[in-house]
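Colleague: A predicted structure for the sequence below; I have some questions about it.
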Amino acid sequence: MKVKRLLSGLLALVMVLTATILPASAATTFPDIQNHWAKSYIEAMTAAGMFKGYEDGNFKPENQLTTAEALALCARTIGLDSSTTMDIATDYYDTVKTTLNNEQTWFYQEFSICLATGILTTADLKSLYQSGDLTDPIAKEDLAVYLVRAMQLGPMAERLTSYPLTFDDASSISADAKPSVYLLHVYGIVEGDEFNDFSPKLNVTRAVMATMLTRAIAYMQAHGTSPDLPEYTDYAFRQGVISSVSTTNGVIQLSLNSDLTGAAIGTVTLPANVTIYENNMETTSSALKNGRHARVCLDSSGTPFAVRVSGELETFTATVNGIDGKNVAVTADGTGRLLTMDRFTQVQIGTKTTGDYSIVESGANYTTAVCKLDDQGRLVAIQFTGGTSTTEGIFADYTKSSTSSANATIQLIGFDGVTRTYTIPSDATITVDGLVDSLSSSLKDSYVILRLLDEDASVQSVSVDTKSNYVQGVIKSVDSSDDTISITRLSNDRTATYDVTSSAVITYDGETTRLKDLDKNDFVTILLNESDDATMIQAYPSSTTTEGTISERTFGSGTDTTITFVVTQKDGTKVSFKVDLSDPPVVERDDEDSTVDKLRVGDEVEFTVRYGDVTRIEATTQNVNLTGTVERIIQEKSGYTLEMLLSDGEEVSYTVDNSVSVTQNNKEVALSSLKPGYKLGLAVNGDQVVAIEIQQAVNTGNKVSGTILWVDYAQDLIYLRATTDTGSEEMVTVEVPSSAVILNASTGKSLVLRDLDTGNVIEVNGSYSGTIFEATIILRQ
């Protein structure tokens, strides 16, 4: 039986190919090779420990090699160090064991290397085992294929479109083997016999194998061949398409553009001693050319030590058939392909989210992928489209659309404590407890799952679970001896204590942890059972940061002293932050100390949330990219329409929201101060004005009125929600000097600043000084 033959064959191979490395001077002279044509090759390979003689002292050069023996020798030809070899053997142990039907597990190491380095695929090994070919003599053309792969030339062979062979028996070489035979012939590994025949079907002898191995190893050493195994390296790297190359005193400046977007990603300085590889072989800096792909390998100090160069990336669009771990099954031009993502693969989901393969969701149902492969057939970059992703959180607020066809909005408090705002299209699927339903504010505190389209983060469906009982808050204390956790609940600011079940799943920042390892002030989301015991705890750091652009700013009503900022992140997600004017965070704007009232729509910001509250805001104003003169200003309910003549002569019109930042001489002024004839610098993003810089005049307004948001008695400041002539609102900071007169408008009675409070309606006369309105007379209505 073939299985029995395999057992005996593999056992013989273990005896023949014992990995004893001998110095060249210790080479054994076998009696039966003294006049053999391959004597020098046999002695070289014996000295290298690739072969050993038989117990009778002979080498037996004409004995035939089995496929398994040849594969083992090819694996050793690669020259991996012992640590990498053991890592590979460990990783592939189960695969080899399963493929070989649990037989001969003592010989898994060489097969593991074959699988890890591309000499064989798992399907190849399975086929060889099941057919019994592993223990059959190997044909010369089959060895050619395996040896080329071991020499790291497999991808080159696959890319060849022309491989003229001069052997007289070239027509008898299998089509699949011809490219490999061609490369071995070109590089001097194989030659024709006295009849100029390659003899592709001839069984390989030990003498022929020793000869081919000697020449192959010599070639690899001469060309500095170095296998590129992503999963068995840990160096940092930068990679992209070369956009320019310059050399000064032996130092190379290499500029790279992103493989995914084409945007410039920076310049790398290559030291004179950097090693450059192409096709896994050492080459010169002449390989660094515009349009080619390069991966710059960095040592622990960030200094480049090698560059892996590929030609222009092969790019194609494919239909995604399925994803299994790192493997992506696609169809391109009617042909199925299996692509593997590794640590070097750049991944983009939709048009925004980028990262490595960890951001890929197997259940996202991606429909299309743009794939980019290097010369080695490695997947350098892949952009998935048409897929969806999920996000979860606790229902915090809901704003109903004004019409049935308009969009609504929902706010979710994420498990990390950050409140995010999502627009719900009118055609989104809504289910509540598994049944098609509609959204309402009554669903507050329910668990929600959103499915988002990757391209634009638009909501495709909303699933609400009102049956499960979730609570959120900040940890006040943990008692691991009693298995209890106490939190300050987010919903009512009260302390609650919960028993934690023995089977509770507990995570911190996505990683499994223990109850005793949770810290005070961590933000937690807890799932409770019917007995109000915690069965799941998801904890996150007490401090989180969110970056983006301020897209909305709204004030509280009545006695509400808060301002809500909506920050739009790069992926389109909107995150909401409430800031209490009675306890404002630290604010820094353009690297200078500032205050909350100076923040404007369009500012690039980073919000820091600690223990559930905003504690710091760092803001950067938008840079001016257009200049011109105001020709006409039209007041609208939501702001102003500016008709302008730009410096290049173009006439434009912009609608400007009241929350847009307006400055002059680095000081804030009111939007209402703009007048025809003013020269302005505009920061424009698309068709939206996000910031205005007055380059000519200052604010001339002498009266503001509105509702007090907050009074800072220590600083003698009033934060006023001012009402413009059109009925819209803007925030004004009013400074109240000791000379200011404060009166009750109805009685004329004199008042002091402490007589004013949140919610009071006032009229203030005075004048602007930059961003501050200095009061002379205040009338409390």
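Modeller: Great, that's in hand. Numbers count the residues shown, from 1 in each chain.

Colleague: all contacts plus neighbour counts: C-alpha atoms, from now on.
Modeller: Noted.

Colleague: how much space is there between Leu518 and Phe415?
Modeller: 15 Å (Cα to Cα, to the nearest Å).

Colleague: correction: the previous question concerned Tyr54.
Modeller: Separation of Tyr54 from Phe415 (Cα to Cα): 68 Å.

Colleague: how about Asp136?
Modeller: 60 Å.

Colleague: thinking again about what came up before, quick one: which of Tyr54 and Phe415 has more around it?
Modeller: Per other Cα atoms under 10 Å, whichever of Tyr54 and Phe415 has more neighbours is Phe415, with 22 against 12.

Colleague: need the three-state assignment for the more buried one.
Modeller: Assigned with DSSP: H, G, I helix; E, B strand; the rest coil, Phe415 falls in the coil class.

Colleague: quick one, strands of the stretch 301-450 of the chain?
Modeller: Taking DSSP state E, counting those that start in this stretch, the strands of the stretch 301-450 of the chain run over residues 304-310, 314-324, 327-332, 335-340, 346-349, 353-355, 368-373, 379-385, 388-399, 408-413, 419-424, 429-432, 435-436, 447-453.

Colleague: same question for the stretch 551-700 of the chain.
Modeller: Counting by DSSP E, counting those that start in this stretch, the segments of the stretch 551-700 of the chain that form strands are 562-568, 574-580, 586-589, 592-594, 604-610, 613-620, 626-635, 639-646, 651-657, 661-664, 667-668, 679-685, 688-694.

Colleague: put this beside the first:
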Amino acid sequence: MKGKRLVAWVLTAAMAVSLLTVSAAAVTFSDMTNHWAREDVEYLASQGVVQGTSDTTFAPERAMTACEAVIFCSRTTGVSATDKAKIFQKWALTLQAIMPASLYSWAGEEMAVCLETGIISETELRSLSQSGGLVKAISRENLAMYLVRAMQLEPMAKSLTNYSLSFADASSISPALQPYVYMLSSYGIVQGDQYNRFLPDRSLTRAEMAVMLRRAMDFMSERGLYAELPAFTDYEWIGGVITSVGVAGDGGTLLTLENPLSGNISVSLPTSIMIYENNMLTNASALRTGQYARVNQNARGTAQAVRLSGALTTVTGTVSSVDQDRISLTVEGASRSYAIDRFTKVQAGSAVGGPEVIDAQAGYTTAQCYVDAMGHLAALKLDGGSRSEQGILVSIVETAEGQNLQVAAFNGETQRYTLPVGGTATIDGSTGVLSNAYVGDYVTMRIKNDSANQLDSVAVDTVTQYIQGVVRSYSSSNITISNTTTNVAQTYNLASGVLVQYNGEAISLQKLERNCFATARLYGGQVAEISAWPGSTTTRGTLESITYGTPTTLAVRTADNSVVTFEVDLTNLPTILRDGEASSIDKIRSGDVVTVTVRYNRVAVLETYSQTANVTGTITRVVQDTNGITIDVALASGGTMTYTVPDGVSVTQDGNAISLYTLKFNDKVAMVVNGDQVNSIEVQGGGSSTQLNATVLLPNASDGTLMVQLENGTVLTVDVSKASVVSTAGGGMTLNSLKVGDSVQIYGNYSGSKFIATLVLKL
């Protein structure tokens, strides 16, 4: 392997290296004449990878200290000078606390690279430093471990279960270090002496280190090995277990991946793509089903490289601690710990993303860790605990279950949360009781991750003043905001150094868009901080439920599996489209694909598309409980399935809403079902009541229908096309005379599940 040129990234890193204090401008050393390692030493010196002890000497037989040897290993990693400076900044304070000043002054920067690339752990470095081991000679077997790590081959070494060492003194090599020695021996990086001895306890000379370093670099150049550092990369990526490998239309490879958290995705790989297995370059034959693959992409979404890392193993345990860098958990009484990086897909509660979705204060209870064969945490699912959200309190409604809070988020979306009886509330840091006296104040909430909107606790800040509204104009000294609640515009002075964010990112004041939605924090009567968002936001997903009332709440499940709620005022409805045509709110159904457009804190447009029923059958059993009803359905395709149908799921007959609780034995149903979740039901059959006591939700004269809410909370669409409408106060009325919230008695009969009214009496 001698004579091979090092790849450019190695040279870039190597030229920035400076281990010893004396510069070596020459490439020949007087003490290397006729030395067996001369070629390797002088080649590496010419590349700036190693340096002499003076301008003319190398001291080839001098023993390497552990500090020197570990730093030599860092020169194989391919870390650029730019990244090295960033890495040093990251680790500087840690290294100052661990290393003696005499070592830190010249070895700190490269030791930081060793920590970042995994050549040595913080615990190992601390132990060596405290014992004085950093300045002691390093043994050949310990050097083997550090060099294998530098070459990014430790996962392979750890996975070895059946191997044989051919050295005459193999039995004297420490068992824990034998896999590392085997790896280096297999690739020709270490060799035995004239008696085929490895001499594991013997110290390592500078000449021996240089030869091993050259061999390692040549091997890495051949196999494409380098240290890929997640924290210092910014390309897009997708990952998952390979479920199929096919041929793409352009002659490349079509790869289908299944991610344990985000489902299936297909990606086309060009014929020229770089494929790595065990960190080493390979070819398309390595793309096998069952392996975890990470596909790195450029800014246009084109696949640039594939990194294969074996099958995933699922580890489930109780969370001991977790932050955005590491999780520790207890698995069957034993402790496990995994590093988290930006190549780890994370689900925390309903949020799916990267490490940024982890809340260290959440109190997660259990975790599922999906670990690849190289020991990397590919995916992490955290359950239990709570998440933090904040906003401005809009209203509080007292209920038997607790308090319903309506909160406006900083982006203008308004959501409703429930603080159950016994829930914790603090007012300015002291335990208190929530009331509408705090409307307009800033609130911080802890929300249960296993619930869409149930709170663990809520904290109110009455001291800090916030204003929400539309930015009408601003200058370098003031800003005018139109309050979305009062529609009154007011001008506020800007504090010196005002902080401005737009869409969650810091910007300069000059880049703030007019007519955006903003939440402004006041300090001393001046605006000190502005959190701004586009005046119009769009949310897409599946309509999970509709809860009619004043206001009516729509729950939308988005692509990342989170649930966002929107409130609609039935007296001031948004534009509603269904299947591309103008419609009304009584026609939309849970299970519809929906796009919700919010403008300045109000739902402006609801665009829905109906889903085609994918399950048909006949109800064979109905069980009612506090959570809704459970039905057994004899499927038209054969077999029987059981479904739990919660309140909020749309149940219709002939396109009109009927009561969930009128479902009965032998009803034929056509349902939209996702897994075991029922999104909507179309039925035939019904009840037998001839009188309904209800509250008006929506009169629809054009359709001759009246949407009402029964005393038990059920929402029903009544056919009033042939009904008389009268008032107990005397005299006839028109359907349009009825208002939202009016109490009515409706007389008539069911036709199947549809109630046909003959008389509507306004009370």
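Modeller: Okay, I see it. All of these numbers come straight from a predicted model, not from anything done at the bench.

Colleague: what's the TM-score once they're superposed?
Modeller: The TM-score (TM-score structural alignment, normalised by the length of the second structure) is 0.79; 740 aligned residues with a Cα RMSD of 5.1 Å.

Colleague: dump the strands of the stretch 551-700 of the first structure into JSON lines; add mean neighbour count as well.
Modeller: Shown next, in JSON lines, are the strands of the stretch 551-700 of the first structure (neighbours: other Cα atoms under 10 Å):
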{"stretch": "strand 562-568", "mean neighbour count": "22"}
{"stretch": "strand 574-580", "mean neighbour count": "20"}
{"stretch": "strand 586-589", "mean neighbour count": "18"}
{"stretch": "strand 592-594", "mean neighbour count": "12"}
{"stretch": "strand 604-610", "mean neighbour count": "21"}
{"stretch": "strand 613-620", "mean neighbour count": "20"}
{"stretch": "strand 626-635", "mean neighbour count": "18"}
{"stretch": "strand 639-646", "mean neighbour count": "20"}
{"stretch": "strand 651-657", "mean neighbour count": "17"}
{"stretch": "strand 661-664", "mean neighbour count": "23"}
{"stretch": "strand 667-668", "mean neighbour count": "20"}
{"stretch": "strand 679-685", "mean neighbour count": "20"}
{"stretch": "strand 688-694", "mean neighbour count": "22"}
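
Colleague: tabulate those (a markdown table), appending distance to Val474 of the first structure.
Modeller: Putting the strands of the stretch 551-700 of the first structure into a markdown table (distance: least, Cα to Cα, whole Å) gives the following:
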| stretch | distance to Val474 of the first structure |
| --- | --- |
| strand 562-568 | 21 |
| strand 574-580 | 17 |
| strand 586-589 | 21 |
| strand 592-594 | 29 |
| strand 604-610 | 10 |
| strand 613-620 | 11 |
| strand 626-635 | 46 |
| strand 639-646 | 40 |
| strand 651-657 | 37 |
| strand 661-664 | 35 |
| strand 667-668 | 37 |
| strand 679-685 | 38 |
| strand 688-694 | 36 |
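
Colleague: out of those, flag the one nearest Ser463 of the first structure.
Modeller: Proximity to Ser463 of the first structure, assessed across those by Cα to Cα, is greatest for strand 574-580 (19.1 Å).

Colleague: direction-wise, compare that closest one with strand 419-424 and give the angle.
Modeller: For strand 574-580 of the first structure against strand 419-424, the angle by axes from the mean of the first three to the mean of the last three Cα atoms, to 10 degrees is 140 degrees.

Colleague: hmm, who's touching strand 574-580 of the first structure?
Modeller: Contacting residues not belonging to strand 574-580 of the first structure are listed as 418-422, 561-569, 585, 613-614 [Cα atoms under 8 Å, 6 or more residues apart in numbering].

Colleague: what does stretch 721-730 of the first structure give?
Modeller: Outside stretch 721-730 of the first structure, the residues that touch it by Cα under 8 Å, 6+ apart are 555, 635-639, 658-659, 672, 704-709, 731-732.

Colleague: ok, of those, which come out buried?
Modeller: Among the contacts of stretch 721-730 of the first structure, those classed as buried by 16 or more other Cα atoms under 10 Å are 555, 635-636, 638-639, 658-659, 672, 704-709, 731-732.

Colleague: wait, which of those is closest to Gly602 of the first structure?
Modeller: Compare each of those with Gly602 of the first structure using Cα to Cα and the shortest gap goes to Ser659, at 9.0 Å.

Colleague: next, the contact list for the closest one, please.
Modeller: By Cα under 8 Å, 6+ apart, the contact set of Ser659 of the first structure is 552-553, 600-601, 730.

Colleague: re the thing from before, export the strands of the stretch 301-450 of the first structure to CSV and tack on distance to Thr573 of the first structure and mean neighbour count?
Modeller: Formatted as CSV, the strands of the stretch 301-450 of the first structure follow (distance: least, Cα to Cα, whole Å; neighbours: other Cα atoms under 10 Å):
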stretch, distance to Thr573 of the first structure, mean neighbour count
strand 304-310, 36, 22
strand 314-324, 26, 17
strand 327-332, 27, 17
strand 335-340, 30, 14
strand 346-349, 14, 24
strand 353-355, 11, 15
strand 368-373, 23, 21
strand 379-385, 18, 24
strand 388-399, 11, 20
strand 408-413, 11, 21
strand 419-424, 7, 21
strand 429-432, 19, 18
strand 435-436, 25, 10
strand 447-453, 10, 21
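
Colleague: so for Leu743 of the first structure, which of the ones you listed sits nearest?
Modeller: Leu743 of the first structure lies closest to strand 388-399 among those, at 39.6 Å (Cα to Cα).

Colleague: Gln688 of the first structure: which of the strands of the stretch 301-450 of the first structure is closest?
Modeller: Closest to Gln688 of the first structure of the strands of the stretch 301-450 of the first structure, according to Cα to Cα: strand 419-424, at 19.4 Å.
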